Structures are given as C-alpha cells and as structure tokens.
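> sequence first, then the predicted structure, then my questions.
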Amino acid sequence: MSAQVKYLWTEGAVGERVGPDILEEGDRSRPFSDKFWSGVEAVSLERLKEIQLHRLKFLLSFTYERSQFYRELWDSKKVKPSDVKSLKDLAKFPIVTKYDFEKDQAARPPFGTAPTSPPSQHLKYWQTSGTTAKPRIWMDTRQDWENGILLYSRSLYGHGIRPGWRGFFAFGFPPFIGFWLCFAATEAMGCQVVPKGTLPTAAWLQLMRNIAGTAPSFLCSTPTFAIRQMEAAKEAGFSPADLRMDILTLAAEPGACVPATNRLLTQGWNAKIHDILGATETSGPILFSCEKQAEMTPVSDHINIDYFIVELLNPDTLEPVPEGSPGTTCVTSLGRYGMPAVRFLVGDYLRVDERPNCGCGRKLPLAVGGVAARTDDVLFVKGIKLYPSLVETSVRSLAGLGVEYRLQKKDNQVTVLVEADPGVPEKEYPELAQKLQQDIKLKAHVTLPVEVSPPATLPRLETKTPRVVKG
C-alpha cells in the first residue's frame, strides 16, 4: 500500500485489501478541502478515465481468477481480461442482469458462484428490494464496505453536509444496502446519527421535534417517505419546517431531479433537496447532487466515474447510443471486489454531459436532469413510452390531488390511481380525474383512465415504492 494513501481502516481491520491505490485520494478519512472530500473529484476528465482503465484491468483479472460465475460466462463468450486495452474494449464482454444472478443463486443456493471469496470473508449481507424481480442475496467484503463509505462521504459532503452535523435516518433498517451504507458514512464523517428504526411515524416526528435546532441537520429518506412525514407532521398540527432540517438526502428513488417532487419537498420542509442514488448490486452511490446543482431546475447529478463505468445503451438493442444521447445504464463497479458487478444492467434512463463545467468545481460528469426513469418501469401504451416520473410531475402539480400515485397495469391497459387532498368533496373527484387525464395527455400524448380515491387509500412505504402495479 502506498504511504500517500491513508485509508479509513487499518490493514488488520480490513483483511485483504486488493486493487490499485489512487494517489489523488490522499487521506480518505477526512476532507481534502472545504469544497471536496476527495482530491479525485477535481482532477481532469482525462485523468479520471486513466483511473477507470487502471482499475478496470485489475478488476477483470481479479474477477476472472476468483469468480466461477464470471469465468464460465466469459469463457463461453470467448473473451478474457487481456482483451481490454482501452475503455471501449469493455463492450466486448457480455452484459449481466439481475435475472442471471437470480438463476445462479437458484441453481447453487444460497450465494451462487459470483463471489470471489468464501462467505466467512464477507462483512455484510444484503437482499435486493425485489420491486422488479425476485430478491437476491448480495455481499460486501470489508474493503467493499470501506470503499462504499468513501463514496457516500464524498456525496454527503457534496450536498453541503459537514462533520458535526446530525443525520436523521428515516428507515426501519431492513436488509437493503443504501441506507445502512449512508448511516455508516455519516458516522465515519464525524456526524451524529439518529435512527428511526421501528418507531411509528408519529413517535419518530416527536423525537425529531424534541431535538430540532440543536445542530445543523439532514434527513435521509426515500422521497415517498419524506412526503409521508410531511403529511404526518401536518396531521399532528405542526409544520415539517419546525423540524429544522437543512438538507434532505433522498435515496432509492429519484426525488430532487423530479421538479414537482423537489418543489413539494422544498416548500414543505424549507430545506435543500438532494439525490444520492445507486443500486445494491453495484454498491456505493453512483449519482449525487452537489450544492450548485441543488439550485438548478431540474437538478442534475454528478457521476462517480472513478469508481463506476457507466455505459449508456439503447434499451431495445442494448447497443451503445451516440454520444450525448440518452440511454439505459449498464454499470461496472470498479471498487467492489467481493461480489463483482461487471457490465451489470442497472437500467436507469439518463443523459450524460462529460464536461459540464459545474459551478461546484468538480470534474465529474453530470447526469443531466438526473434519472428520468428506470427502464423496468417504462410502460408502453398504444405504442408510446410512458415514464412514471412524467405522471408524478402531473399528479404533484395539480391542486386538489394528493401526492401518492400508482400506475395499475392490466393486460394492455394502464390506469392512473391517485388520491384527493383532504377536504375535497367526493363529488369533485370526476373533475379532478379529468384534469389529470388532460395534463398527462398534454405531456405524454396518450389518454389514460384515472381513478381518484379518498385520502390515505394508497399505502405509504419507508423503502422504495413500486409505482407500477398489476391490476
């Protein structure tokens, strides 16, 4: 290990640490400057791509040697790590999906053949959320976890969060990686942490209220549950702004980058709204918003490309899209070694600006406008692509409607399920349905049936909320 790179944990605490050192990371346990947690964030795009290639070559060799799943797959496609001379050569390797891992784990339970080390050498075990496929087991080594903490520290610091702040974590601690990793990074940064755990929402809000204003604070939550906490605060007779949150860090679903949702949360909480997004299979945040982007409409998210290679593909052909065009994401995680993700089809739909000249000074590319949709959630209605985020914008922009919604799919029909605001007479529901139908038609050029129900009809979840449901 280079003496110029200082890690959060000692070699003894991590065990086997593999992969190349990146000198620009310097001391990973503390901020590089008042603007950046890591000096890597400010290096040139050309240097970032050198780092990508350096890490990629090691990852492919390491994975081929230690992972039966990938070795057999790559041998069957007649590709090998030595084939990679440039970043473009990664496209020679096959794409893998969640269904490939699901099949592997079913054939060789419980962990499958993807891990590169025995279960005893892993620190954390996870289960994917299962919103679009059968839940799968995923694991992290101590080094994987340490790398994830670094990426979350960088991202939270990019939001404007600093050592000494207090983080409120509004989740029940299920076996989903994102919130746990953010929690660990918050502690590692030198912040205080307040977990919700199994507290009912009303009791949780009272806890927040009891200590409100005694430290700069942020809330980590899904966008959906951030809205539910707003509703619950109002039901209890006080404003969410009384809880004195300076920042909302939104995970698991797009939030800050959806203008109507951003506006709703900004006004309700009187706070800055940020995204921090990734996937269980890739670990660590792939995307995060900075302080400068939080001032923009729509918000765009930086991509941590020194730890992730994000390819944009045509969702129908899975071939690369032209530079500057939007596509669905295929991600290679360069800092996860225990259970690698090489060309994993994440499926977020976005457009990338490689040289954004962001006012924050970071040279990391931007996902312009954030995540537009998850490809798995895109619906085809009468030959037209329908994104849930588009419906969300309509729902959360119309007076008289609540903020929850679902897209109910039955055969070839998609129905929009929404709620009325409290106090709206039921006789006005048909008029609300017509207004929403017209607004969606104006945006998406398709007419959808709309059903308006009384308030609190649709369930509220702390974790990722499935927007597309079966009828």
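In hand now; what should we look at? Since the structure is predicted, the reported quantities are computational estimates derived from the model, not experimental observations.

> from now on I want contacts and neighbour counts done on CA atoms only, so please keep to that.
OK.

> so where do the strands sit in the stretch 301-450 of the chain?
For the stretch 301-450 of the chain, applying DSSP state E, counting those that start in this stretch gives strands covering 301-303, 308-313, 327-333, 344-350, 352-353, 366-367, 373-374, 379-381, 384-386, 401-410, 413-420, 450-453.

> need the winner for burial among those strands.
Counting by mean count of other CA atoms under 10 Å, strand 301-303 has the highest mean neighbour count of the strands of the stretch 301-450 of the chain, with a mean of 28.

> check it against this one:
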Amino acid sequence: MIAPPATVAEFSARVPFTTKADLVADQAAHPPYGTDLTYPIARYTRCHQTSGTRGAPLRWLDTPESWEVMVDDWVELLGVAGIGPGDRILFAFSFGPFLGFWLGFEAGQKVGALCFPGGGMSSPLRLRVLLENSCSVLCCTPTYALRLAEVAAAEGLDLNRSQVRTIIVAGEPGGSLPATRQRLETAWRGARVFDHHGMTETGPVTFENPAIPGHLRLFENSFLAEVIDPGTGKPQTIGETGELVLTTLRRIGSPLLRYRTGDLVRARTAPNNSLLFEGGILGRVDDMVVVRGINVYPAALDEIIRAVPEAGEYRVTFDTRGALTELNLELEASDAVAKEVARRLQRALGLRISVTAVSAQSLPRFEHKAHRWQRR
C-alpha cells in the first residue's frame, strides 16, 4: 500500500491538479453526475449546478452531512457580519439550480433571522418587499445592489426609508474594492458592505475580515489553499498575484483535490497567521486581457471607473484578431466624464483606452453576475 503524504509540501508534489475541464469530461463520460462521488447515489439529497456561462454546466451533489458543513460556514459568516435574531434578510437572487444564496438562506434561519426569498420577482417588487418589511440585510451581487438603487430612483422609491444596514455581496469581484464599496455604501445610505465568495463546486470559500478591511479570510477548517502561477503551476510567494487552488476538507460527499478555481488572488498573512486575500477576488485567469504587454484585469478597470462618481454603467469590448489587442470602453456619462475616466485609466494602467460616452440607460443591466466584457 502506498503511504499517504506526510506533509502539505509532499501532498502538493504528489497530487496532480484537478481542473474544471476534468470535471466536465468526467460528467460527460459518466452522465449525469460523473464519478466524483464518495457514496452510493441514494446517500445524496441535494443537487446544484453551475451557471454554464463558461462552458458546459457542472452538476454537484451533496449529502445531508456535506450540506450541513457548508451551512455552518455560512452561520460563521453571518456571525462575523453581526447578523442574528431580529434581522430581516432579503435574498435578491433567482433561487435557481446554482448554489447561490441557498446556503445563506438556511443559515439565516439558523441564526434566528427572518428570511425573505426574492426569486421570481422584478426589481421594483424586490425593492417593495425590502422597504415594506423593513429588511436590515440585503444579499446579492455588487452589480445588482447598484442596479436596485438605480431602479429605486427611477420608481420614486426613497432609499432613505430603507432599514438596510448590511449588504452581503458575492458572485463577482468588487465587494472588497474601495471604490465599489464606497459607491454601494453611498447608494444605500451608509449600509456596510460585507464581501464573500464561493463556488458551486467548493461551497463558501471566504468571508470578509472586518478587522482588516478589503481582505477576505479563508474558511480554514474547510479548505487547504494554495496560490500558484497560472502559467507554470508553481507556488507563488506571499504578496504575489496568482490562481487560487483548493482542496476541500469537510465537503466529503463530492471531494476536490487541488482544484484550480480560476480565481485570481493576492495572499497575505494576518497577525494570527490566518490566510487573507488582499482586495478579495481580483478577477478570473481567463478574464485577463494582455494589451500592449500589460495585463489588464476586469476588477482593476472596475475600481478605476467606480472611483468617478458621475460614471454610470459601462461595457468593455476587446478585439484580439489583429497583431495587437484593442480595448474599447462605452460609458454612460457625459463627454467630460468619459475623458476623465480615460485620463485615469492611462495614469493607472499606462494605456490609452478609447472611452466613448453613451446615453443613460443604453447599456445592459444585470440582476446577477455581470457580463460587461465582450470579445469581438
């Protein structure tokens, strides 16, 4: 019998990476759930599914034990966010097959909060539910929180009446970026933003560390984390940007070993030696665009745009068909604001990026994960 790895270093040296492509191929070869199952199918009671926006969706099964482990992680998250009995939480997401805020809804009940499901509702209806029921917590993506504030203004709904004091955001980068947080807190009359991230395949992964703003903390009881160079697969040192790799420790019904998440992070060490990610999730490995030799990440662009108060919704188009990648930005703003954004982009990134002013409400809006970047 082969002896198991004795150290983390030996584990990393001996165990190969798992990729999403591996999981997709396994489920295609062994439909519908693949072979990454610890128990007979009869033991599983939950099935969730990835969104499929980056290829074939994955179906992910959980036993009651694995599900409860993830709910307990969310209970810890809510406790750190100061949420408990007496709070009223609106979960403004579709309650579709992806994992989303299903765990958060059950955790909210477990901590004694009154929970409102927002699936199947229009944005104006969600706002009315939030205001009429004096909800104190809003759970959604950063983009959708901004969208709700925009809809409130259009519908004549006064957010000064809102009792929301905490907005828990997830699903896309932004919740740990200062400019995005400031815009959210201004739009929601001083409500505090609390960032979190997770994946259907892994469950909840990180939550905000209130003692160190702008950093996400790993659920260290649930994961072994590594940060690697996306190109070489070699370990990155603390402070370097790299791809997050996770091994699940407690979600054993469908375990993952050294799973390449595709999420870009910059690891730091807290004073108590816990692992933190500075700036939250910085973007996706496959979202990075190289423009004239410079790596451009969507989160970096978003941070620059959100820092200009008059800048509205935007869309980025990039063209990789020529010898050099071209990046163009459409922005709901005046010509003067568009020029200011272009100036800030050049100063921060060292690139001249075309910024075109377009009329208000002319660009798409998103209720869940935003898809602002388009390839030609």
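That came through, no problem. Just so we're clear, the structure is a prediction, and the values are computed from it rather than from any experiment.

> got a TM-score for the two of them?
The TM-score (TM-score structural alignment, normalised by the length of the second structure) is 0.93; 372 aligned residues with a CA RMSD of 2.0 Å.

> mind checking which of the strands of the stretch 301-450 of the first structure is nearest residue 229 of the first structure?
strand 401-410 (12.3 Å; CA to CA).

> next, the mean deviation of the closest one compared to the second structure.
Mean deviation of strand 401-410 of the first structure relative to the second structure after superposition (mean CA distance after the TM-score superposition for the first structure): 3.3 Å.

> who are the packing partners of that strand?
For strand 401-410 of the first structure, the packing partners by 3 or more CA pairs under 8 Å, 6 or more residues apart in numbering; DSSP states H and E come out as helix 388-395, strand 413-420, strand 468-470.

> could you tell me where the shortest one falls in the second structure?
Yep, that's strand 468-470 of the first structure we're talking about. Aligned using TM-score structural alignment, strand 468-470 of the first structure spans residues 373-375 in the second structure.

> got a list of what the nearest residue to residue 257 of the first structure once chain neighbours are set aside touches?
Of all residues not flanking residue 257 of the first structure in the chain, residue 299 sits nearest, at 4.7 Å (CA to CA, 6 or more residues apart in numbering). By CA atoms under 8 Å, 6 or more residues apart in numbering, the contact set of residue 299 of the first structure is 256-259, 289, 293, 368-370.

> go with 10 Å
Going by CA atoms under 10 Å, 6 or more residues apart in numbering, residue 299 of the first structure touches 255-259, 262, 273-275, 289-290, 292-293, 366-371.

> same check, this time on residue 224 of the first structure
Residue 224 of the first structure neighbours (CA under 10 Å, 6+ apart): 250-255, 261, 403-404, 460-465.

> buried ones among the residues you listed?
The neighbour count (16 or more other CA atoms under 10 Å) marks 250-255, 261, 403-404, 462-465 as buried among the contacts of residue 224 of the first structure.

> so how much does the longest helix belonging to the second structure differ from the first structure once superposed?
Criterion DSSP state H: the longest helix present in the second structure is helix 64-80. Mean deviation of helix 64-80 of the second structure relative to the first structure after superposition (mean CA distance after the TM-score superposition for the first structure): 0.7 Å.

> just put the buried ones among the contacts of residue 224 of the first structure in a markdown table and tack on secondary structure and distance to residue 128 of the first structure.
Shown next, in a markdown table, are those (DSSP: H, G, I helix; E, B strand; the rest coil; distance: CA to CA, whole Å):
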| residue | secondary structure | distance to residue 128 of the first structure |
| --- | --- | --- |
| 250 | strand | 18 |
| 251 | coil | 14 |
| 252 | coil | 11 |
| 253 | coil | 14 |
| 254 | coil | 17 |
| 255 | coil | 20 |
| 261 | helix | 25 |
| 403 | strand | 26 |
| 404 | strand | 23 |
| 462 | coil | 15 |
| 463 | coil | 11 |
| 464 | coil | 11 |
| 465 | coil | 13 |
